[in-house]
Each structure stands twice: as C-alpha cells, then as structure tokens.
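J.: predicted model follows, preceded by the sequence.
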Amino acid sequence: MNVLHISPRLRPGGVNQLAADLACGLQQAGFRNTVVSPPNELVGRLTASSVQHHSSRNIAVFTYLNELRRLRRLVASTKADIILAYTTPAANLAWRACNAMPEEQRPRIIGIHTTYPKHPGWATSLNRCDALVAISRHLRNELTRRAKLDPERNIWVIPYGVNEELCNPEYKPSDAWIQQWMRSCKEPEGALSVCVPGAITPLHGLEDLVPVLSRLNQINVPAHVYIAGDTARADAAYLNKLRKLFRASGIEKQITWLGHRPDLRDVICICDVVLSLAKAPACHDRTVLEALALGRPVAGYDHGVVGEVLDTFLPEGRVSPNDNAGIADRLEQWHAYRPHIYDSLPYPYRLGDTIRSVAELCSSLSREG
C-alpha cells in the first residue's frame, strides 16, 4: 500500500514530528511512504528508513495552479492509495488535487488533527476527508462540538504515543551530564525539585508558582523550580513581568530559568516532579506523557489532555483547574512519599500502538475502496 503524507509543519520536537514517526513506522510495517514537507533535520531520518521525501517551502505555495498540478503528478507517480493530511489546509489541498481523478484511482484522505483548527473553512475540509483522526478524546470532543460534521462522521482517537526505547523508567542521564547539572544547578539539600516545561506564555500559568511556592514555604516544604522554556522566544514584556512578580513575592531564589533544553528528557529525569499549570485545556501535551513514561510523577490541572492522560497514569496527579492550593498540597504529599506509576506504558500510549492503529485505519479504508 502506498501512503502519501502532507505535513507542512514537519520539524523535530513535539507533535510536529508525528508525520516522520508514522512514515518510518509504516515503512517498517511494509507500507511504501512518501512525505511532502519543508526541508528540515528529519529528512535524513526519513531517507535512512527508505521513505521518499519531496520538499515544499510552505503549504501556501500549493495554492497556485502549477503547484496543485505538481501535487497531482506526485499522487499519480507514487500511486498513492492513502493520503495522510496533517493540517486542515493540507486536507483541503489533497481533496482539490484528487477530486478530478476517476473514482477508482482516487486515494482515500485521512485528516490527522493534533490541534484546534484555525484555517478558514476548516469544517468543510474535515467533511471532505474519508476519515478523521484526533490525537486525544478532548480534541475529538472539541472537533465534534465546533464543526458541523456529517451526522455519521466517525472520528478515530489515536493518541500520539511515546517511543519506549527513548522514554522508559530505566532511562538515566549519563554521569557526565549529571556532574555538569550539579555544577550549574545547585539547589538546597533535601529540596523537592520541580520541572515546569513548556512555552513561556500567559496560557501556561507560570504566575501560579507564586501561591504554590509561598504555600510550600509556609509549611516548611523546601522546593526549587526549574522552568524549561525558551526565554529567547518569550514576549519580553511578559517575561519581565514574571521576573518582577517572582522577586516581589520573595521566591526569586527558588526559581531557575533553564531556557530551551534539547536535553529535556534528562532534565525531567533529574527532577522529582513535573508540573502542568496550563490555564486552558490543551488538546495535546507530549511533555506530560513523556514525563510519566520516564517514571516521573506529574501534577496538573484536570482539564484537556492533561486530565485525560493523568486519569490513566496517575489519577492522584489531577487537581481542579486553577486550584493552586491543591497543587501545593499534592507536592507536599509527594515530598513525603513517591507515588506509584506504571512500570510500562499502557495501551494506547506507545508509539507502536499509534503506528498499528493508523495502519489498521489505512488498510480498512483501502478495502472499502
């Protein structure tokens, strides 16, 4: 079976590398895969896995007639049976490229959604797909609520699973890495080390660190927070506001700004706890899932995909949204005892589960065709 992936956002890290993981996994499972995406560091990995790659600078270039013809030629030359479209513009593009083809030659289109659609006319694009995939139950519910979908439209929920070879409870940072960390990040002996990963934006709720740390200080629970987010890409005014807030609240010395960390897996492993303080329900959060896969407890507000994942892995990590006192209480408990987490990832949160589910969907659509 021939699968064509259209992924205008393909790049390393987070959900944006889903197309590469699926293409390589499906290739290993016996499918023939071609990826259309901007050139990036993942192309070498695709080539090493015998996946063909065709470059595109931006999805917008396909709106021109000559580029649309180019995609039609690519669909024909690859003899695509299935097209996986990773954004709503990509799904619309795939439909336009294939709509004029004879029905018996037309590939089936699967729209894979990792975030809330923002493209104008996105509901129409959803209805043009032969099947839809959402990477969380929360996202499926939001798509159903916001879009006027066909009454019989079925949305498959296929979480973007974690690679167990990279994230597992047995993983440990190297001795050299640990020594470097100890030299650069010195925290009080016996302090609870807390990692807060994610973009530095108002949506990620870093202001809640003030009442959380203040509460822990009142009950004599030593804690130190490591914020792992790219300060260079953060809004300067917002970042300055946070720094002033932490200084005025007397918790400045309990916070270390790590900046962007390509070694985030090691940072998570060296810390005791991971926090999610997002103010709005998210439709995906790879870091929370990876932290749990590494055996690190996560406390977070019980909404969106964070509540969904914690409900499976660590129900006691769920805290009512905006209940920062509840977050502090949970950290106090975990400072006294370490909660039990799965020794291995449960279904469907392994990358192998994701690949098998997508393969089954592709095969079922091909049989229907």
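T.: Looks like it came in fine. Numbers count the residues shown, from 1 in each chain.
J.: use CA for all of it now, contacts and neighbours both
T.: Will do.
J.: Three-state assignment for H5, please.
T.: strand (DSSP: H, G, I helix; E, B strand; the rest coil).
J.: for it, list the residues it contacts.
T.: 19, 23, 33-36, 83-86 (C-alpha atoms under 8 Å, 6 or more residues apart in numbering).
J.: what do you get if the cut-off is 7 Å, keeping everything else the same?
T.: 19, 34-36, 83-85 (C-alpha atoms under 7 Å, 6 or more residues apart in numbering).
J.: how much space between it and C98?
T.: 14 Å (C-alpha to C-alpha, to the nearest Å).
J.: most remote residue from the chain's center?
T.: P102 (36.9 Å; C-alpha atoms, centre = their mean).
J.: please report how far it lies from A76.
T.: 12 Å.
J.: and C24, by the same measure?
T.: 22 Å.
J.: try it against this one:
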Amino acid sequence: MKVMQLLPELNSGGVERGTLEIARALVADGHESIVVSNGGRLVPDLEAEGTTHVTLPIHKKSLSSLWQIRPLRKIIKHYQPDIVHVRSRVPAWLTHFALKGIPANQRPHLISTVHGFYSINRYSQIMTQAEKVIAVSDSVVKYITDHYKNCPPEDIVRIYRGIDPKAFPHGYQPPAQWFLSVYEDFPQLEDKFLICLPGRITRLKGHETLIELIEKLTKQYPDVHAVVVGGADEKKAAYLDELENSIQSKNLTDKITFVGHRSDIREWLAFSNIVLSLSNQAETFGRTALEALSVGTPVIGWNRGGVAEILSNLYPQGLIEVDDQTALFNAVQAHIHQPKDVAPVTMFSLKDMCDQTIALYKQVIR
C-alpha cells in the first residue's frame, strides 16, 4: 500500500505524534509512507524512519491556503497513493478540492481522523466527509453522532490512541543522575509529596484549580509541592505572568514550581506521587494520563471525555465529579494518607492503534 497522511505542521502534539507512529508502522509493515505538511522539527525523525516528507504550506486558516489546492493535486497525482489520510481541517478542505480535479476512477480512498472536539459548524464538518472517519475515543464517536448527522454511524471507526508500554514501563524509576540534576535545578522538590500537572500553559489545563488546591492543602500538609510540567509559547506569556502573580499573592511561591517544556516527561510522571488531569474542557483522549498510569503513578481527573474513559478502565478511584473542588481535595488527601497502587496497564497500546489503523486501510482498499 501507499499511504499519504496530511497535517498542518510537524512540531509537537498528539496529532503529530500519531502521524509519526502510523508512518513508522507502515514502513515496518513493508508499505510506502508519505507525509505532507508545512514541515517542522519532527521531519528529520520522520525521514530517518523511512517516510517521504513533502513540504507544502497547508497549515494556515486563511483564504491564501486555497493557492495550495493545485500544488496538492499535483503531489497526489505524482505519488498516486492508495489512501489519503487527513488529520486536520485545513488539509481536509484542501484535499477535498484537490480530489475534485482528479477523475473519480483515479482518486485515492479518503480517510480522516477526528482528533478534537472542534467547534460545530460547516468548516469542521469536512472532517466527517470521508469513506471512513476514525474517532480517537468513544467520547469523539458521541461528538460526531450527536452533531454531524451526515456521517453514517457505520463509517465511524473508534481507534483509541495508544502508547508504547516499553517506553513507559510499569514501576519505572528515573536514574540517579536524573535526580541529581533535578535537585540541582530545583532543590525545593527534595523530600516533598509531589503533585504534577502536566501540559502546556494555556487557560484550558486547569492551572487556577491547581493553585486553589495547593492553597488549601499546604495549610494541613506542609510537605505538599506542585510541579507544572509544560512550557508557555509566546502568545501565552501574559497568562503565565497572571498565574505567577496569583501564586505570589497567595504566598505559594515556594509551593508551586514551573519546570517549563521538558522532553523527559516520563521521568517527571514517575517522580511524582500523583498526577492531575484538570482540563476545563473534555479532552478527546488524554495521553499524559495514560502515560502516568503506565509507569504506575496514580491519576486523579475530572469525569469527562477521554480521560474519564482511561480512568474508568484503569484507575476508577481517580475519577471525580467535574469541577467538584471538595471531591478533588478529598481524593488528593486520601492519596497523601495512603499511597495507592496502580495495576500494570494492558489496554490502549500503540501496537493496537497501529494494527487497527493499517487493517482499516486494507479494508477500504479491498
């Protein structure tokens, strides 16, 4: 098979990681893998693993992107893929118009993946106009069936995102050298009960909730310390300042540490006593919650979206009613008093995700 995946850029994020993982699996299975994007820092990894990358500016939500329809049509005609797999709305629209200029009997099969709870409108509907629509969780299946009646339920295929259990092994402990360097950079973290909130700095991730929680907890438990693992891009610098001012005004500067963007997320998840998932909106999947549970760290999170699906299957005692601050406090308190064991994770594997996706490609071609 020859499969072409399209996405805006290849820098970081769940969509990007999923694209690389499927590309790697295709090559390993003896198929030809092509990715079209505006490029980014993950391109060298992609190419090193045997995928052809074609750079095309298909990332801008603006009318100027329509100039890319003809170049995209040319690329599709040149490579003649069996499958075109779109993973984002702008590439999906451009593909829609590009394919219209190709005779019906020469067009590739079209597959889309709905990675997000997009705003409900005609622009987003394009993600449900494919032969098969992959939904990354049951929550996303419900979102599609509730809002896009044009999409026949039999065309929706739920394929959970997955992680490699070898990359996040149960009971993982960071090496001594890692602890030394962390304690050198952040001496305030030594001998603390660590509560980790992973994720980039945006208003969606629940940082205000974390600050309120730590304010309450530290009155009773002086050894509690929160660590925020994730950076703020330039657009979010003002929000980061806002958070830091709030922390300062509550005299919590020595209780909450921002460690910025990190490539050693596995180590931070394993190092923490508990990991929180407090997003203000439902997440479509919740990969970080799964990674934390995979290494054996308890996760406490709101009962909604993909995180709720992961927790209800793997760690139901971590589920709490949405926005119930008292339940959150009580759940964290229970974990402080009595450390909890997390069973080894046997679901949501990367291999399952790749096998199911490649099986779907083959089914569509047949």
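T.: On my side now, so go ahead. Since this is a predicted model, take the numbers as computed values, not measurements.
J.: what's the TM-score for these two chains?
T.: Here the superposed chains carry a TM-score of 0.90, computed using TM-score structural alignment, normalised by the length of the second structure; 363 aligned residues with a C-alpha RMSD of 2.4 Å.
J.: helices of the stretch 151-300 of the first structure, residue ranges please.
T.: Counting by DSSP state H, counting those that start in this stretch, the stretch 151-300 of the first structure has helices at residues 175-184, 209-218, 236-248, 264-270, 286-293.
J.: what about A147 of the first structure, how many neighbours?
T.: 15 (other C-alpha atoms under 10 Å).
J.: contacts only, for L351 of the first structure.
T.: 160-163.
J.: and what of N66 of the first structure?
T.: Contacts of N66 of the first structure (C-alpha under 7 Å, 6+ apart): none.
J.: out of the contacts of H5 of the first structure, which comes closest to D311 of the first structure?
T.: A19 (26.9 Å; C-alpha to C-alpha).
J.: by how much does the helix or strand containing that closest one deviate from the second structure on average?
T.: Applying DSSP states H and E as the criterion places A19 of the first structure in helix 18-28. Taking mean C-alpha distance after the TM-score superposition for the first structure, the mean distance separating helix 18-28 of the first structure from the aligned residues in the second structure is 1.2 Å.
J.: next secondary structure after that helix?
T.: Past helix 18-28 of the first structure, the next helix or strand by DSSP H and E is strand 32-37.
J.: specify the angle between that next one and helix 18-28 in degrees.
T.: Angle, strand 32-37 of the first structure to helix 18-28, by axes from the mean of the first three to the mean of the last three C-alpha atoms, to 10 degrees: 170 degrees.
J.: same for strand 32-37 of the first structure, what does it pack against?
T.: strand 2-6, strand 52-55 (3 or more C-alpha pairs under 7 Å, 6 or more residues apart in numbering; DSSP states H and E).
J.: which among these is found nearest to S366 of the first structure?
T.: strand 2-6 (10.2 Å).
J.: what residues in the second structure pair up with the closest one?
T.: Counting by TM-score structural alignment, strand 2-6 of the first structure lines up with residues 2-6 of the second structure.
J.: what residues sit buried inside that stretch?
T.: Neighbour counts using 16 or more other C-alpha atoms under 10 Å place 2-6 of stretch 2-6 of the second structure among the buried residues.
J.: widest-spaced pair of these?
T.: K2 and L6 (13.4 Å).
J.: the match of strand 2-6 of the first structure against the first structure, how far on average?
T.: Using mean C-alpha distance after the TM-score superposition for the first structure, the mean distance for stretch 2-6 of the second structure is 0.9 Å.
J.: C24 and A76 of the first structure: which is more packed in?
T.: Ranked by neighbour count (other C-alpha under 10 Å), C24 of the first structure and A76 place C24 first, with 22 against 16.
J.: I figured the more buried one was touching R45, is that so?
T.: No - look at C24 of the first structure against R45 with C-alpha atoms under 7 Å: they stay out of range, at 8.2 Å.
J.: and the longest helix for the first structure?
T.: Counting by DSSP state H, the longest helix found in the first structure is helix 351-368.
J.: mind listing the strands in the stretch 51-200 of the first structure by residue range?
T.: 52-55, 82-85, 108-113, 131-134, 155-157, 192-197 (DSSP state E, counting those that start in this stretch).
J.: residues contacting the second one, please?
T.: Same thing as strand 82-85 of the first structure. Counting by C-alpha under 7 Å, 6+ apart, 2-7, 91, 107-112, 362 sit against strand 82-85 of the first structure.
J.: out of those, which is nearest to W122 of the first structure?
T.: Among the contacts of strand 82-85 of the first structure, and counting by C-alpha to C-alpha, the member closest to W122 of the first structure is A91, at 9.1 Å.
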